[in-house]
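Chemist: The following block contains a protein sequence and its predicted model.
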Amino acid sequence: MLTPSPPAPLRRPRAPSASYTPPPLYGRPAARPAMASGAELAALRAPSPGRPEHVLRPRQLAAAEMVLSGALAPLAGFMTRREALHVASRGALASGAAWPLPVTLGDEEGRLVAVMEVEDVWQEGAGEWRVGGELRGVEAPVHRDLARLRTTPAAVRSALARGPHASAVAHFTRHAATPRAVAVARSAPESIAGPAACTVLCESDADYVCRALSWEAALRGGAGAARLSLVPAAVDAPRTRDGLLRLAALRSIVARNYGFSHVSVGPEPEHLDGLVGLRDSLAAAREMQQPTGVVPVLVGEAEQEALARELAALREGDLARAGARGRVARVLSTRYAPGSARGVCLFFTGLSGSGKSTIANAVAQRLLLCGDARPVVVLDGDVVRHNLSKGLGFSKADRRVDANIERIGFVASLVVKCRGVAICAPIAPYEGSRARARQMCGEHGAFVEVHVATPLAECERRDTKGLYARARQGLLKGLTGVDDPYEEPRAPELRIDTAGRTLESCVDEVMSALARMKLVHEDPQADS
């Protein structure tokens, strides 16, 4: 059950003078407060048997919190279908205010957070249902973890207004505190004249606790004052170039609503993964400069290179090379480990009959035989569908939602989080669902996508389950590769064509790739 608690104050001494005035909230926010009070609040809290209830998932709760706190001003609720389509096609709200990403409510027990005046209900193709409408806040969401770091936009704006600075810089981050990252956060960019207040806004997406604690430890003492605030990660942007650029643009709006004049643009996980260029993110933020008044500033090239090296070392679990020391190192050691001790998801994908399940099970046996101390769990597509996804069919509606792959990705992420090895072998025909599995597992460890690229003709020749014969006879509909598409991975970590090869050689290739990535110790040619 959620219980209310007051927002945490920003723990910095009050400055003797005030010369900084935070900008007003973005757009034209609603005239009435988002949180209900008085008789209206009592009416909303009263039992209402005819009122449907929806229990919010963490991401949905974060979005509601951002709306109610004013961090997503001028939004007063979740967008309707018409509003979401308007934003997606024109990059602006109906009022004309620039807006990069739709904020919608898609398809835990707790207190009543808000009541929505439902204005629209629609379905995304054959996917999940969405609901749009204005929110009336009842009780602010309460967090039992790191409450001391969770500050509302109003609290941040108030703290900024008390400082003797001429500008305020927001450093959004989704990575841990490394020495160069901390140095960048502590000092204003050279392009900013006069004193500036610097605040690290750590986004509370998956696996945020360790990152937030590392920043809290790193910012204690030392030269240069910097505040730390944990902000909800409200919008789950697609992990594509366009989605990530829209997210970069949205940060300018959030920065404005938190009271900042500048937003720092530096290396983040998506830049290290090559999904989007750093200067592309800067350009996206610059497009929002005129409507928001928030000026983007790029981290210097020397800092970029040093920070990228530290983050790469951190991903490999090399805390010493990442520069972690003292309390920061102790905090990070709970999350980051050397490659051979990290959790890892091996995600095999390919057509039916390509050999992915056979290779997956053989790799699992090799890991066990080579003495790998990590637990190994095999999540075969057919087995998972029978046990975890019973009731899901192969219709286009079921497969477009791809709930089976979502469930596999979720279970795999739990294994990875516990530093185990999850070996998945579904067909996983759609790029979007594979990307979501990568995101879920990648937050906790390594994700290795293996495309078993055996040609369709060879898969049909094998036809171990008789599926292709039935499909060609018209007795089976929706078979991937025949009358349902398979979207080939664009950049898998490994691609294997099993035609004309032995199982042993395929397993060796997988183990060799894992050894190159420093995810196993075993000699790839070891006799199993």
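Modeler: Structure's in. What do you need?

Chemist: From now on I want contacts and neighbour counts done on CA atoms only, so please keep to that.
Modeler: Noted.

Chemist: Give the full set of residues in contact with the residue positioned nearest the centre of the chain.
Modeler: The residue lying closest to the centre of the chain (C-alpha atoms, centre = their mean) is Asp205, at 5.7 Å. Neighbour list for Asp205: Arg174, Pro232, Ala233 [criterion: C-alpha atoms under 8 Å, 6 or more residues apart in numbering].

Chemist: Pull the contacting residues for the last one.
Modeler: This means Ala233. Listed by C-alpha under 8 Å, 6+ apart, the contact set of Ala233 reads Arg59, Ala62, Ala63, Glu203, Ser204, Asp205.

Chemist: ok, how many other residues are close to the second one?
Modeler: For Ala62, the number of neighbouring residues by other C-alpha atoms under 10 Å comes to 20.

Chemist: Test my guess that it contacts Leu230.
Modeler: No. The criterion here is C-alpha atoms under 8 Å, and Ala62 misses it with Leu230 at 11.6 Å.

Chemist: Tell me which entries of the contacts of Ala233 lie within helices.
Modeler: In this view, the contacts of Ala233 that belong to helices under DSSP state H are Arg59, Ala62, Ala63.

Chemist: second one coming, line it up with the first:
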Amino acid sequence: MSSLPEPHGGVLKDLLARDAPRRKELQAESETLPALVLTERQLCDLELILSGGFSPLEGFMNEKDYNGVVENVRLASGVLFSIPITLDVSKEQIEELGLKAGARVTLRDFRDDSNLAIITIDDIYRPDKAKEALHVLGGDEEHPAIRYLYNTAKEFYVGGKLEAINKLEHYDHVELRYTPAELRAHFEKLGWSKIVAFQTRNPMHRAHRELTVRAARARQANVLIHPVVGLTKPGDIDHFTRVRVYKALLPRYPNGMAALGLLPLAMRMGGPREAIWHAIIRKNHGATHFIIGRDHAGPGSNSKGQDFYGPYDAQHAVEKYKEEIGIEVVPFQMMTYLPDADDYAPIDEVKPGTKTLNISGTELRRRLRTGTAIPEWFSYPEVVKVLRESHPPRAQQGFTVLLTGYTNSGKDAIARALQVTLNQQGGRSTTLLLGETVRHELSAELGFSREDRHKNLQRIAFVAAELTRSGAAVIAAPIAPFEDSRAQAAKTVEQYGSFFLIHVATPLDHCEKTDKRGVYARARRGEVKGFTGVDDPYEAPAKPHLTVDASKSSVRNIVHQIVLLLESEGLLDNGN
């Protein structure tokens, strides 16, 4: 008889196993049905419904279950559940696919068009998003999940039970992607009966190892490191890097104490409600204990500097329902290093006056960025090695320089000269994206309307972002006349590296007077339409990183100013 806790609701709803005998039949039927292509978040939810991770759910919530969860933290059956698991659709999708109660619809993976499940629709309903935002997430409109609810999630929800056709296909860390049934079988094989689950979406260091080991020893248990590898908080370190860190750290645990499994969860950063949800999910995976830290699953603070949730709201929420959930809360103990003892201790057990050391997340990121040493008392060398591979020092990071200005402002000449200068210095590849070249190679079908100009710049930004991510220097020199388009381009690139906006503010009359190709003259005669500065506007940048004027400074001098800007940011310091 198993010593592991029963799944939430009493039975593990493993739809992949349940529907396996009918899989060929369901696959054939799925090809005849209308298909709804799922988003990344919907795919994460679907995967955990199919595997039983969201037991007792057997599908996306119908209106009764949804209202019960939003208002009372309970499904219509009375079983505790804290987060709405919903399938959002638009009015257009409803009409196009003929969605209605009783209809059967294929759910399809957007990545490879594979059919994953069939939903039999119970109902289609319009949710009260304001009530959902308030009761589930706290109501602050700056909350990222509330912004998603209002700006991304579609107008209607579709509820209904699922029948499984295929598992989602993953190509990374397959050996660590356990379903709840597989993880429970793994624990049974190892003879584990008490399991402390540790949720994380960040790299782990020595302090994390110490707190998990102490939690396990105090309860005569083993440790399940169970990181989220679905959708986490924007700006988090990618899961590829994090999993390499966890794998590097695992041998540092006493032999046989810890196991690693990956959770394909789409987090909502919902604080107390999310903590209850996380506890239910870990119980379904076989855990008996769950570590909950300060501000567990919180998104941080809003624009006023106020935290969305209280520091211990999540612990209190799970503690309130711990008997019903059937999992014991383990409070996260903040660990601090005691250099005189060469040991870690819970910070609330340290005597006043005792010397302690710590490195904040901000300081760690600075050390990674600059290549400064990270002491072994803070993190193990094998962990630091993984982090340095994914976070090269500034002088090895990619960046983009966008020069904007009128035609014949000198921006093309400056861009070419800057490319030569950076190539001369070496250290990284340099790519030049001139306006006319991009128009010819990437945007030949576009005109010069505001919409087409926006599309053209976003294509440049996409290419620049990909090159920046790979560590290259990108120099782009389109006209880029509109502020909102430049802001969007900056946002695209800044996901992967630094972005510098250079306003080549050469006056229009100088650009026109020195135009040897005669394009301004043709525009004045009406032979060229939509020409920036003649019959189309140019919006000067509000906050460029640098403003230059080719009518007053030489190209050489302007390039030197840009180089100084890059050097001041540490991007050209090659250590020579």
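Modeler: Received it, and whenever you're ready, just let me know what you need. Not measured: the values here are computed from a predicted model.

Chemist: Could I get the TM-score for this pair?
Modeler: Here the TM-score for the pair of chains, by TM-score structural alignment, normalised by the length of structure 1, is 0.63; 469 aligned residues with a C-alpha RMSD of 6.1 Å.

Chemist: Which stretches in the stretch 301-450 of structure 2 count as helices?
Modeler: 313-320, 322-325, 361-370, 381-390, 411-425, 435-441, 450-469 (DSSP state H, counting those that start in this stretch).

Chemist: Val196 of structure 2: helix or strand, and which one exactly?
Modeler: strand 195-198 (DSSP states H and E).

Chemist: Next secondary structure after that strand?
Modeler: helix 206-218.

Chemist: from memory Leu357 of structure 2 sits against Met335, does it?
Modeler: No. Leu357 of structure 2 lies out of contact with Met335 (C-alpha under 8 Å); the separation is 10.2 Å.

Chemist: quick one, which of these two is more surrounded?
Modeler: Between Leu357 of structure 2 and Met335, Met335 has the larger neighbour count (other C-alpha under 10 Å), namely 21 against 11.

Chemist: Hmm, that one is touching Pro346, no?
Modeler: Yes. Using C-alpha under 8 Å, Met335 of structure 2 is in contact with Pro346, at 4.5 Å.

Chemist: Can you classify Arg136 of structure 1 by secondary structure?
Modeler: Recorded secondary structure, Arg136 of structure 1: strand (DSSP: H, G, I helix; E, B strand; the rest coil).

Chemist: Can you tell me the number of residues neighbouring it?
Modeler: Using other C-alpha under 10 Å, Arg136 of structure 1 is surrounded by 23 other residues.

Chemist: for Lys543 of structure 2, same thing?
Modeler: When neighbours are counted by other C-alpha under 10 Å, Lys543 of structure 2 registers 11.

Chemist: and it, what does it touch?
Modeler: Lys543 of structure 2 neighbours (C-alpha under 8 Å, 6+ apart): none.

Chemist: got the contact list for Phe531 of structure 2?
Modeler: Phe448, Ala523.

Chemist: Distance of Ala215 of structure 2 relative to Ala248 of structure 2?
Modeler: Using C-alpha to C-alpha, to the nearest Å, Ala215 of structure 2 is found at 21 Å from Ala248 of structure 2.

Chemist: Of the two, give the one with the bigger neighbour count.
Modeler: Between Ala215 of structure 2 and Ala248, Ala215 has the larger neighbour count (other C-alpha under 10 Å), namely 24 against 18.

Chemist: Assess the claim that the more buried one and Val196 are in contact.
Modeler: Yes. Between Ala215 of structure 2 and Val196 there is a contact at 7.4 Å, judged by C-alpha under 8 Å.

Chemist: how about the helices of the stretch 301-450 of structure 2, which one is nearest Ile502 of structure 2?
Modeler: With C-alpha to C-alpha as the measure, helix 411-425 is the member of the helices of the stretch 301-450 of structure 2 nearest Ile502 of structure 2 (9.2 Å).

Chemist: Remind me what the closest one packs against, helices and strands.
Modeler: Here helix 411-425 of structure 2 touches strand 399-404, strand 430-434, strand 473-477, helix 555-568, going by 3 or more C-alpha pairs under 8 Å, 6 or more residues apart in numbering; DSSP states H and E.

Chemist: The first one vs structure 1, average distance?
Modeler: By that I understand strand 399-404 of structure 2. With mean C-alpha distance after the TM-score superposition for structure 1, strand 399-404 of structure 2 departs from structure 1 by a mean of 4.2 Å once superposed.

Chemist: Ok, the second one next?
Modeler: Strand 430-434 of structure 2, aligned to structure 1 and superposed, deviates on average by 2.9 Å (mean C-alpha distance after the TM-score superposition for structure 1).

Chemist: List the contacts of that strand.
Modeler: The contact list for strand 430-434 of structure 2 (C-alpha under 8 Å, 6+ apart) reads 412, 415-416, 419, 422-423, 460, 472-478.

Chemist: same thing but at 7 Å, please
Modeler: Outside strand 430-434 of structure 2, the residues within contact range by C-alpha atoms under 7 Å, 6 or more residues apart in numbering are Asp412, Gln419, Asn423, Ala472, Ala473, Val474, Ile475, Ala476, Ala477, Pro478.

Chemist: Go through the residues you listed and name the one nearest Leu402 of structure 2.
Modeler: The closest of those, once distances to Leu402 of structure 2 are taken by C-alpha to C-alpha, is Ala476, at 4.8 Å.

Chemist: wait, what's in contact with that closest one?
Modeler: Contacts of Ala476 of structure 2 by C-alpha under 7 Å, 6+ apart are Val401, Leu402, Leu403, Leu432, Leu433, Leu434.

Chemist: hmm, back to that, out of the contacts of Ala233 of structure 1, which is nearest to Ala397 of structure 1?
Modeler: Ala397 of structure 1 lies nearest to Arg59 out of those, by C-alpha to C-alpha, at 23.9 Å.

Chemist: out of everything not next to it in sequence, what's closest to the closest one?
Modeler: Ala234 (5.9 Å; C-alpha to C-alpha, 6 or more residues apart in numbering).
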